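Asks: model the following, please.
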Amino acid sequence: MALLEVQDLRVTYGGVVAVDGVSFSVEPGSIVGLIGPNGAGKTSLIDALTGYHRPSAGRVVFAGDDVTSVKADRRSRLGLARTFQSVELFDDLTVEENLLVAAEQVGLLQPLRDMFLPHRPRGAEAVGWATSLLNLNSLSGRMPTDLSHGQRKLVSVGRALAQRPRLVLLDEPAAGLDSRESLELGQELRNLPDNDVSVLLVDHDMGLVLGVCDHVLVLDFGRIIAAGSPDEIRANATVIEAYLGSGGSEESHG
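Replies: Got it, this is the predicted structure:
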């Protein structure tokens, strides 16, 4: 069974159609890439999948459950996490504290856990796991303002992983990174499926997406125009045409 199934998803903003009848799936243990030129609808799709914008039609099924109408915080608790294009970090907290905030999930049994384990920070185990997975140990005690842009991006991925998701949706994690930082990010992402985390990677960096993904989807004007292996996408004339005919940076809803 697919971990994520997207069926005929349609996303609109007023009279503007951002995503138009998109269907695809993400299998457990895979890294699926989503690319597309400026204005393609990529971020709009991510917002709909994670509950930040309700689709006007279609279904989102996660781990066998229809979550189309489920709110974003509930989807997160079910194991569907995301990052954002902007680096959302608390600059007055250390890297470790940033991850602890993300890992903290308050539930009905939390007061009992606090009573019997008062000295154990909530989410400490998940934070340690995410920190080790992304090789952030040397940065744990540092403040975000002391980090490079690439390190801040990696910490933002760590915040999502600290929630111990089954699937993480990465929205432009390589934006603003140089080629070395992008390569390092790709190496860290390849470790995720081996640790029971599947990935949907949305990025403009073709080298990153084609280098780390098992399967790639190409979105243009809200529709999937191609899907296949990285080699198939590289050779696809429709994909080449879509990119040659585009320019600029990420769209406001894209």
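Asks: please make it C-alpha for all contacts and neighbour counts, starting now.
Replies: OK.
Asks: list the buried residues in the helix or strand hosting residue 210.
Replies: Per DSSP states H and E: residue 210 is located in helix 206-212. Residues of helix 206-212 classed as buried: 208-212 (neighbour count, 16 or more other CA atoms under 10 Å).
Asks: same question, stretch 11-23
Replies: Of all the residues in stretch 11-23, those buried under the rule 16+ other CA under 10 Å are 11-12, 17-23.
Asks: ditto for stretch 181-189
Replies: For stretch 181-189, a neighbour-count test (16+ other CA under 10 Å) marks 181-183, 185-186, 189 as buried.
Asks: helices and strands around the next helix or strand along the chain from the helix holding residue 210, which ones?
Replies: Sequence order places strand 215-220 as the next helix or strand after helix 206-212, per DSSP H and E. For strand 215-220, the packing partners by 3 or more CA pairs under 8 Å, 6 or more residues apart in numbering; DSSP states H and E come out as strand 31-35, strand 223-228, helix 230-234.
Asks: buried deepest among these, which one?
Replies: Stretch with highest mean neighbour count among the helices and strands packed on strand 215-220: strand 31-35 (a mean of 26; mean count of other CA atoms under 10 Å).
Asks: please convert the buried residues of stretch 181-189 to a markdown table, extending it with secondary structure.
Replies: Putting the buried residues of stretch 181-189 into a markdown table (DSSP: H, G, I helix; E, B strand; the rest coil) gives the following:
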| residue | secondary structure |
| --- | --- |
| 181 | helix |
| 182 | helix |
| 183 | helix |
| 185 | helix |
| 186 | helix |
| 189 | helix |
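Asks: please give the structure of this sequence too, so both can be compared:
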Amino acid sequence: MSRTLLGGRSERNEYLLLHAFTERDFIVPDKSYGKSAQKVSSKENDDPEEHEGGKGRRKPAYTGGLVLEPKIGFYDKYILLMDFNSLYPSIIQEYNICFTTIDWKSVMGDGESLPALPDQELEAGVLPTEIRKLVESRKQVKNLMKQQDISNDLKLQYDIRQKALKLTANSMYGCLGFSHSRFYGPHLAALVTGKGREILMQTRELVLRMNLDVIYGDTDSLMINTNCREYEEVFKMGHKNMSNNEQEHNL
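Replies: As a prediction, this is how the structure comes out:
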């Protein structure tokens, strides 16, 4: 119990995936101890608990999320913040990205080429399946929180549980980019972030086609200058953007 409570995100994900891969009769990689390896230091997987002694930033092993140049200025009208719902876990599920679905022959030996996206006819891989389980479990717990006559103590317990499930699902991507993880997969991590950059740019183009101005963007979110002072109108604008984006990306 003490080990469970003290365990960090990487260890929690490692044991979850160990069970999942073993159940499907896969041979998992051995754990490496004390082996020097380049650590990843990008926005998405820079985990303070996994850095030894905080010895400064290290060179990223692959390109992370896209950051758009901010348009500096004073804005006295509403700024609309559009944020993707769990972008990286959604990408892993949508495109079935996993060790078990990637055609590794498409990865060149130079270590820089990205694998091709998996055939969408393939059976769901281990990573997408486990993320989906976590997402569905969280939905069930959140439904339990909506029960009538539920005590505050029980509601608090459910809230802690749903937040833990959310954190585990969102950090599943991080184990792919953390060089000391048993399931280190920089090619998979790079494929996920690459698709994230592509989606962010497509979303930016969609917003520009609606004659709106994007003033900043970072990884999974955009800030849009609405040129509007009507609160309700801004909400309508946000829902319209969200609806159009869902149709375009099917995420």
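Asks: what value does the TM-score take for this pair?
Replies: For this chain pair, the superposition-based TM-score is 0.26 by TM-score structural alignment, normalised by the length of the second structure; 121 aligned residues with a CA RMSD of 6.7 Å.
Asks: and which of the buried residues of stretch 181-189 of the first structure is nearest to residue 114 of the first structure?
Replies: Using CA to CA, residue 189 is the member of these that lies nearest residue 114 of the first structure, at 33.3 Å.
Asks: distance of that closest one from residue 237 of the first structure?
Replies: Going from residue 189 of the first structure to residue 237 of the first structure by CA to CA, to the nearest Å gives 28 Å.
Asks: tell me what the host helix or strand of residue 91 of the second structure is packed against?
Replies: Following DSSP H and E, one finds residue 91 of the second structure within helix 87-94. In terms of contacts (3+ CA pairs under 8 Å, 6+ apart), helix 87-94 of the second structure is packed against helix 126-145, helix 152-170, helix 186-209.
Asks: just say which of the ones you listed is most tucked in.
Replies: helix 186-209 (a mean of 20).
Asks: so after that one, what's the next helix or strand?
Replies: Later in the chain than helix 186-209 of the second structure, the nearest helix or strand by DSSP H and E is strand 213-218.
Asks: what helices or strands is that following strand leaning on?
Replies: Against strand 213-218 of the second structure (3+ CA pairs under 8 Å, 6+ apart) you get strand 67-68, helix 186-209, strand 221-225.
Asks: buried residues, that strand. List them.
Replies: Applying 16+ other CA under 10 Å to strand 213-218 of the second structure flags 213-218 as buried.
Asks: make a markdown table from the residues you listed and add distance to residue 126 of the second structure to it.
Replies: Shown next, in a markdown table, are those (distance: CA to CA, whole Å):
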| residue | distance to residue 126 of the second structure |
| --- | --- |
| 213 | 40 |
| 214 | 37 |
| 215 | 38 |
| 216 | 35 |
| 217 | 31 |
| 218 | 29 |
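Asks: most widely separated two among the residues you listed?
Replies: Every pair of those checked by CA to CA; the farthest is 213 and 218, at 15.2 Å.
Asks: now for the host helix or strand of residue 102 of the first structure, which elements pack on it?
Replies: If you go by DSSP H and E, residue 102 of the first structure is part of helix 95-103. Helix 95-103 of the first structure sits against helix 124-133, helix 149-161, with contacts defined as 3+ CA pairs under 8 Å, 6+ apart.
Asks: those: which one's closest to residue 5 of the first structure?
Replies: Among these, the nearest to residue 5 of the first structure by CA to CA is helix 149-161 (20.6 Å).
Asks: re earlier: same list (the helices and strands packed on helix 87-94 of the second structure) but as JSON lines, adding distance to residue 23 of the second structure.
Replies: As requested, those are arranged in JSON lines below (distance: least, CA to CA, whole Å):
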{"stretch": "helix 126-145", "distance to residue 23 of the second structure": "10"}
{"stretch": "helix 152-170", "distance to residue 23 of the second structure": "19"}
{"stretch": "helix 186-209", "distance to residue 23 of the second structure": "22"}
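Asks: can you say which of those helices is nearest to residue 10 of the second structure?
Replies: Here helix 152-170 is closest among those (CA to CA), at 9.4 Å.
Asks: quick one: residues contacting residue 142 of the second structure.
Replies: Counting by CA atoms under 8 Å, 6 or more residues apart in numbering, residue 142 of the second structure makes contact with 158-159, 162.
Asks: do the same with residue 88 of the second structure
Replies: Contacts of residue 88 of the second structure (CA under 8 Å, 6+ apart): 170, 173, 192-193, 196.
Asks: residues near the spatially closest residue to residue 83 of the second structure that is not a sequence neighbour, how many?
Replies: Spatial nearest neighbour of residue 83 of the second structure, excluding adjacent residues (CA to CA, 6 or more residues apart in numbering): residue 221 at 4.2 Å. When neighbours are defined as other CA atoms under 10 Å, residue 221 of the second structure has 19 of them.
Asks: mind listing what's buried along the helix holding residue 91 of the second structure?
Replies: In helix 87-94 of the second structure, counting by 16+ other CA under 10 Å, buried: 87-93.
Asks: what is the most widely separated pair among those residues?
Replies: 87 and 93 (10.0 Å).
Asks: what's the spacing between residue 95 of the first structure and residue 154 of the first structure?
Replies: On the measure of CA to CA, residue 95 of the first structure and residue 154 of the first structure end up 10 Å apart.
Asks: of those two, who's got more company?
Replies: For the pair residue 95 of the first structure and residue 154, the greater number of neighbours falls to residue 95 (27 against 22), based on other CA under 10 Å.
Asks: from the buried residues of helix 206-212 of the first structure, which single one is nearest residue 233 of the first structure?
Replies: Distance to residue 233 of the first structure across the buried residues of helix 206-212 of the first structure (CA to CA) is lowest for residue 210, with 8.3 Å.
Asks: nearest residue to that closest one other than its sequence neighbours?
Replies: residue 230 (5.0 Å).
Asks: my guess is that neighbour contacts residue 218, does it?
Replies: No - applying CA atoms under 8 Å, one finds residue 230 of the first structure not in contact with residue 218, separated by 10.9 Å.
Asks: list the buried residues of the helix or strand hosting residue 74 of the first structure.
Replies: Per DSSP H and E, residue 74 of the first structure falls inside helix 72-78. Neighbour counts over helix 72-78 of the first structure (16+ other CA under 10 Å) mark 72, 75-76, 78 as buried.
Asks: so which elements touch that helix?
Replies: By 3+ CA pairs under 8 Å, 6+ apart, helix 72-78 of the first structure packs against no helix or strand.
Asks: and the next element down the chain from that helix?
Replies: Immediately after helix 72-78 of the first structure, counting by DSSP H and E, sits strand 80-82.
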